[in-house]
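> Okay, here's the prediction I keep looking at, along with the sequence it came from:
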Amino acid sequence: MKNLFKYISIVFIAGALLNSCETTDLDLRVSPNDLASDQADPNLLLTSVQLAYGTNQQALSDISAELTRIDYMFGRDYFNNYPGSVLNGTWGRTYSSNGNGVGDPVSIGILTNLQTLETLNEDPETDLGFHVGVAKTLYAHQLLQLVDFIGEATFSQAGNPGEFPAPALDGGAEVYASALGLLDEAESLFAANPTTIGAVDIFYDEDISKWRKLINTIRLKAYYTTGNVSAFNQVIAGGNFIESAEDDFFLQYGTSELQPDNRHPDFASDYTPSGANIYQSNWIMETMLNNDDPRIRYYFYRQVDATPGADAPPNEEDLNCSLAVPPPHYNGFTYCSVPNGYWGRSHGNDEGTPPDNFKRAAVGVYPAGGRFDDSSFGNVGLGLGGAGAGIEPIIMSSYVDFWRGIMASSDAERANFLESGLTKSIAKVREFGSLDVSADLASTAPTDEDVEDYIDGIVDAFNSATGDAKENIYAEQYFTTLYGGATEAWVYYRLTGFPTTLLPNWEANPGPFPRTLLYPQNEVVTNSGLTQKQTLTEQVFWDTNPASPTFPAAN
């Protein structure tokens, strides 16, 4: 991925040119989707597929992180928080339209562009095997995720409006099987070592060997989710999956502020002239603080050194809840304030926004490309820290180690994967410190000894614990590792119910915890064969745990 800065700049520049025809030469190339299929530019089609997929990863990660307290969720009632409109964009970008993000030269969904690429590839004089292989791989992963979030997805009747103007939803298990079939097809295409003919691969720099590893890793995701131990172990035995940091799968951002803004979205929201706009989750900050986690200075940037109600006097204007008496259901949990300037909000807090933009904790240098927290307690602002050149983690080698721990045959084996996952995660996170050239890393960054002591302490605690305590340690470390790219957190939480240490909802009775989300409302409106769900309690086929509200325990 060494050339991602260059390539994503090309993508965004192309998008800016194509979107600026009102004020520039009207003879600029039009969207390839406005042309006949045999005239479309396959390279721009592939670019559109990648940007649609990347934008969806941002959206799904945010939802999953909110539900699992990795990020802060605003609003007390789950059903009202997640209406049918939540997945409109994700659905449209997967199948048909809805826009693929800033700088996208086209705005047609993954499946539509995949079908066009397949049509173009029917020309015996054209080899678009690479383009089609990439698109099939990303479409397959997207289908798995739609099932994880909705419980079903359209596949067998998708992309054929002439015959199926109101495509039916396929069951989750069937879509999982179909997605695995797409991965087989993509693998066959890559096995022929196709040429790239000018394609811009913003993920793997046209390295086919890495795409093969990604295919196997997506298979691992499907197998651990469904509990298919034998298939999981078969992939592991083959050895061709994301196992080291050089194969990590992520979207790289740039530092341009305007025309287009290609910075990490969280950096763009938090590093403004008027201060930070995102609240960080009290649960994850407190968990990391209590554990003395060496990643905390990379994840969060503190603008102040104390928090009202914790180690500073309560302040109604800045943090209204710092004066409140916690409700009974918060007994034993931190209701409002995490000390040491880790100024955030607890799950579901729907209080108004006070003038605390230059006081609340902001996103840090990892993964958003912000500031490293060197205890300088300065403010956020344009261009500071890494100037937004962060990443959107999607599937990292550290995540895969945690999956291997989930599928391990013994606690001893699981402890080894816990250690390995933490080692890879912390090493990746520490690399980002150098993005903030103004930070005092020499005095405040964790040392090799600090990291070793932390990992040893966590592994020792895991080995010594039993029952729920052991499961909580593993889950807390997995969730902490997933910060910034947490799409799989909600899957794990519904599979296991851990960690049970998650903060309660701000509301004592927030409604049943979501097991799936509603169907995308745009699809419900336009698809005569689809009726909207009435609850969020329908379970995915792989979720065989007790029904809500008795599960998960922390909700």
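That came in fine, so what should we check first?
> hey, let's count contacts and neighbours off CA atoms from now on
Fine.
> longest single helix anywhere in this protein?
Longest helix in the chain by number of residues (criterion: DSSP state H): helix 42-67.
> what about Gln145, distance to Asp453?
As for Gln145, its distance to Asp453 is 36 Å (criterion: Cα to Cα, to the nearest Å).
> Between the two, which is the more surrounded one?
For Gln145 versus Asp453, the count of surrounding residues by other Cα atoms under 10 Å is larger for Gln145: 22 against 12.
> burial count for Thr353?
Residues near Thr353, counting by other Cα under 10 Å, number 12.
> Revised request: answer the last question for Ser464.
Other residues near Ser464 number 10, with proximity taken as other Cα under 10 Å.
> show me where the stretch 1-150 of the chain has helices.
Under the criterion DSSP state H, counting those that start in this stretch, helices of the stretch 1-150 of the chain are mapped to 4-18, 42-67, 78-81, 88-95, 110-120, 129-150.
> Next one for the comparison:
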Amino acid sequence: MKRIFIYLTVFGIVAGSSSCDKGFEEVNKNPVQATSVDPVYLFSNAQFGSAIATQNYQLQIVQQINTPYTGVLEGGNHNALSDPNSNANFNSLYLQNGPVNLLTTVLAKTKDDPARSNLYNMARIWRAYVFMVLVDTYGDVPYFEAGKAFLEGINLPKYDDQKVIYDDILKELEEGTKALDATKAIETGDLFYKGNIAQWKKLGNSLLLRAAMRFSKVDVAKAQTYVTKATDPANGGLLSANSDNAYIAFNSTFNHPLANYFQGTERGNVYLGHAFVDYLKTTADPRLRVISVKYETPGNPIATAGAEDTTPANQEGMPYGYNESTITGAPGFPGKIGSAFKYSQINRRTAGKIDAPEFFITWSQTQLLLAEAVVRGWATGDAKALYESAVKAHMAQMATYDVAATIAPAAQEAYIVANPYTPARALEQINTQYWISSFLNGSEGWANFRRSGFPILPVNTYPGKDPSVKDFIRRLVYPVREKSVNQVNYNEAVARMGADELGTPVFWDK
């Protein structure tokens, strides 16, 4: 019977293929599966996917978030190597359905389509942002061949010189921004501005300003040239209000990437850094009250965490240089409640909410960079006015987290009066405020800290740190798998760039 069944089956297939193929293709088509995708949906997914978790290294290097623990939470807290944590940016942004691949596909689908020219140029601008994050994090990375596995069969892309990548980033931002045209089709699927061209021009110019300022230590002429281009009003201007901020608004279904870190299983292990809390406390910064809290039972979910103390004078950030055992010997150790420590934590009702927004580039950051450019003589304007406006802008931005985080204009003005702008300390003041304005934007806060040297932070003296780290971590190492899977290109990058170590600086940090 088995042989007969096989024979009949084969006969049926042969007979069907020779005499009954009419309508075969139609029968075997999935009537509900999409055969093509509007590239704007790929673009919006790339925007959404650009919000990445940066807590284990970036936020700890700039001493805003801290944990004493070794193991799965280790990284910037101890200046230690941890592949699962250092590869987060690389893996997230180069993911098969991540921003690099999605944006590369959008560019390929829209490059020769005049009807989608705005989407094409928006994708150029946002791809430049994504690669700024990658280069700032790792140095040399796959760029010109990246995202082309499906399009061109390039599964092992070569790594490109980071300086060459940045030159192309400058070109893409300048050209892409100028090419945006409000008379052409508006891409309402855009998550930032619903395709508003005036705002996209501001975003492109503001990113160009950010990229230009990266050269402040290594190529002053190039920095000044591109600052001039970015600030030219004829090109569309810079971000000019908090309504221009580029961010992703999360919700109860699609949670912020750090939601589990602040609200979930790690909530009792994560604290605010001592330097961050101490600076806000010393300057009587009204942002401290809405960012920092001491919970009665810090290890519990917010519903059972008990009393919430937000009094600024009572806040205590966790110092660096300790692990879960030695922290008990830190000066002024406040003690424990169960397995959790009595240090201040991020407020889970404001900046630590599961649906907190993720900010990529803001009006406050942009004004501070412009203020620095004015101080350096690369742009015109009133540095003091820009500085004060930027500080107030970030304080006003806090309300985006929650109405409970609103800082009244009177409190904003009082802070400015109590902490006046001083020309002799302009660069330190401007970049220290940039550090605060970049709170939870770990990649940008870390990049600007390396570029500017501010704020002045105490060196983390943890005894088990990686030997390549002299003072602060300068870059993250490549994922371990790259050494074996993409070995030839990996080795070429390391030979050109320098050792694949935490202490090797990226090109603009030298």
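Arrived safely. A quick note: this is a predicted structure, and the numbers were derived from the prediction, not measured.
> how about the longest helix of structure 1: buried residues?
By neighbour count, with 16 or more other Cα atoms under 10 Å as the criterion, the buried positions of helix 42-67 of structure 1 are 42-58, 60-67.
> now do stretch 113-120 of structure 2
Within stretch 113-120 of structure 2, the residues scored as buried using 16+ other Cα under 10 Å are Arg116, Ser117, Asn118, Leu119, Tyr120.
> Now do the end-to-end distance for that stretch.
This stretch, stretch 113-120 of structure 2, spans 9 Å end to end (Cα to Cα).
> for stretch 152-162 of structure 1, same thing?
Taking Cα to Cα as the measure, stretch 152-162 of structure 1 stretches 22 Å from start to finish.
> Contacts only, for the residue nearest to the spatial centre of structure 2.
Within structure 2, one residue has its C-alpha closest to the average C-alpha position: by Cα atoms, centre = their mean, that is Ser443, at 4.8 Å. Ser443 of structure 2 makes contacts with Thr54, Gln58, Leu59, Val133, Asp136, Thr137, as judged by Cα atoms under 8 Å, 6 or more residues apart in numbering.
> repeat that with 10 Å
When contacts are counted by Cα atoms under 10 Å, 6 or more residues apart in numbering, Ser443 of structure 2 is found next to 52-55, 57-59, 62, 89, 132-134, 136-137, 360.
> and what of Ser17 of structure 2?
Phe11, Phe24.
> distance of it from Ile6 of structure 2?
The value you get for Ser17 of structure 2 to Ile6 of structure 2, if Cα to Cα is used, is 17 Å.
> Also Asp83 of structure 2?
From Asp83 of structure 2 over to Ile6 of structure 2 the distance is 53 Å, taken as Cα to Cα.
> What of Gly268 of structure 2?
As defined by Cα to Cα, Gly268 of structure 2 lies at a distance of 63 Å from Ile6 of structure 2.
> Then Val477 of structure 2?
With the distance defined as Cα to Cα, Val477 of structure 2 ends up 57 Å from Ile6 of structure 2.
> out of those two, which sits in the more crowded spot?
Under the neighbour definition other Cα under 10 Å, Val477 of structure 2 and Ile6 were set side by side, and Val477 has more, 21 against 11.
> Alignment lookup: that one to structure 1.
Residue mapping for Val477 of structure 2 onto structure 1 gives Leu518, with TM-score structural alignment as the criterion.
> Next: Gln367 of structure 2.
Alignment note: Gln367 of structure 2 maps to Asp401 in structure 1; criterion TM-score structural alignment.
> Pretty sure that match sits in a strand.
No - counting by DSSP: H, G, I helix; E, B strand; the rest coil, one finds Asp401 of structure 1 to be helix, located in no strand.
> Next, count neighbours for it.
The number of residues packed around Asp401 of structure 1, counting by other Cα under 10 Å, is 25.
> Now for it: which residues touch it?
Contacts here follow Cα under 10 Å, 6+ apart; on that basis Asp401 of structure 1 touches 242-244, 407, 414, 416-422, 424-425, 478.
> now do Asn347 of structure 2
Applying Cα under 10 Å, 6+ apart, one finds that Asn347 of structure 2 lies in contact with 262-263, 272, 288-295, 302, 308-310, 353, 405.
> Map Gly273 of structure 2 onto structure 1.
Alignment note (TM-score structural alignment): Gly273 of structure 2 maps to Ser281 of structure 1.
> out of everything not next to it in sequence, what's closest to that match?
Computed as Cα to Cα, 6 or more residues apart in numbering, the closest residue to Ser281 of structure 1 that is not its neighbour in sequence is Tyr72, at 4.4 Å.
> Contacts only, for that neighbour.
Tyr72 of structure 1 is in contact with 62-63, 65-66, 278-284, 344-349, counting by Cα under 10 Å, 6+ apart.
> What lines up with it in structure 2?
Under the alignment by TM-score structural alignment, Tyr72 of structure 1 pairs with Asn66 in structure 2.
> What is the neighbour count of the residue nearest to Ala182 of structure 2 when sequence neighbours are not counted?
What sits nearest to Ala182 of structure 2 in space, not counting adjacent residues and going by Cα to Cα, 6+ apart, is Ile197, at 5.5 Å. Counted with other Cα under 10 Å, the burial measure for Ile197 of structure 2 works out to 22 neighbours.
> For Thr195 of structure 1, see how far away the equivalent of Ile197 of structure 2 over in structure 1 is.
Under the alignment (TM-score structural alignment), Ile197 of structure 2 maps onto Ile208 of structure 1. Ile208 of structure 1 sits 10 Å away from Thr195 of structure 1, taking Cα to Cα as the criterion.
> Common neighbours of those two, please.
Any residue near both Ile208 of structure 1 and Thr195 by Cα under 10 Å, 6+ apart counts here, and that gives Phe130.
> Stretch 477-493 of structure 1: end-to-end distance?
Rule used - Cα to Cα; the end-to-end distance of stretch 477-493 of structure 1 is 13 Å.
> Just the buried residues of the contacts of Asn347 of structure 2.
When neighbours are counted using 16+ other Cα under 10 Å, the contacts of Asn347 of structure 2 contain these buried positions: 262-263, 272, 288-295, 302, 309-310, 353, 405.
> Return the closest of these with respect to Trp508 of structure 2.
Using Cα to Cα, Leu272 is the member of the buried ones among the contacts of Asn347 of structure 2 that lies nearest Trp508 of structure 2, at 28.9 Å.
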